[in-house]
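> Provided below for reference: sequence and predicted model.
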Amino acid sequence: MAMVGSEIERLIKDAFPEGHVVVVDLAGDGDHFAARVTSEQFRGKSRVQQHKMVYDALQGHMGGALHALALETLVPA
């Protein structure tokens, strides 16, 4: 079963409550999403570490209910 964008956004916001999260359904099929996450928690972390933090926030849904996620992580200016 596919995930809805609001559930993806909620999971990420729960892990990064001070952050700014935008989730977009790229294909309208509930399987291909893009997420832009801006968080101070990313400061000093490599891009790989940042993405792992977001994937961890998705609590195992990546590769299952969530098929594809184009991810952009940013540190606030």
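Received the coordinates, thanks.

> can we go C-alpha only for contacts and neighbour counts from here?
Fine.

> Check the spacing between Ala35 and Val48 real quick.
Going from Ala35 to Val48 by Cα to Cα, to the nearest Å gives 15 Å.

> More neighbours: which of those two?
Higher neighbour count among Ala35 and Val48: Ala35, with 21 against 9, using other Cα atoms under 10 Å.

> That one contacts Val23, doesn't it?
Yes: look at Ala35 against Val23 with Cα atoms under 8 Å: they come within range, at 4.4 Å.

> so where do the strands sit in the protein?
With DSSP state E as the definition, the chain shows strands at residue ranges 20-25, 32-38, 68-74.

> let's bring in a second one:
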Amino acid sequence: MDPARIQTLIETGLPGAQVEVSGDDGVHFEATVVAGQFAGKLPLARHRLVYATLGELMGGAIHALALKTLTPEEAAARQR
């Protein structure tokens, strides 16, 4: 599994999301996902939305995925 494929899957599952994925060993990855769909949701619910875009790959081809999930407003505030 490569980071670009994971990025594409997340972007497809969460239209409009801004996604950055990294990982060098092919099974452990880190992703930052900025999506309007996260508004009003707790971190666990946000992570579940991302995991749902990856389906059966989680726990299989993707052994671990560390997530940072932000709304566009939260992302903008971090850049100030």
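Structure's in. What do you need? Predicted model only: the values in this text are computed from it and were never measured.

> Gln59 of structure 1 versus the counterpart of Pro72 of structure 2 in structure 1, what's the distance?
Residue correspondence to structure 1 (TM-score structural alignment): Pro72 of structure 2 is matched to Pro76. Look at Pro76 of structure 1 and Gln59 of structure 1: by Cα to Cα, they are 25 Å apart.

> Give me the more crowded residue out of those two.
Neighbours of Pro76 of structure 1 and Gln59, each counted by other Cα under 10 Å, are more numerous for Pro76; the result is 13 against 10.

> check contacts around the match of Pro72 of structure 2.
Counting by Cα atoms under 8 Å, 6 or more residues apart in numbering, Pro76 of structure 1 makes contact with 38-40.

> With Gln59 of structure 1 instead?
Here Gln59 of structure 1 is in contact with no residues (criterion: Cα under 8 Å, 6+ apart).

> Return the distance of the equivalent of it over in structure 2 relative to Glu20 of structure 2.
Matched across to structure 2, Gln59 of structure 1 falls on Gly55, judged by TM-score structural alignment. The gap separating Gly55 of structure 2 from Glu20 of structure 2 is 18 Å, by Cα to Cα.

> so what's the counterpart of His28 of structure 2 in structure 1 up against?
The alignment partner of His28 of structure 2 in structure 1, by TM-score structural alignment, is His32. Taking Cα under 8 Å, 6+ apart as the definition of contact, the neighbours of His32 of structure 1 are 25-26, 66-70.
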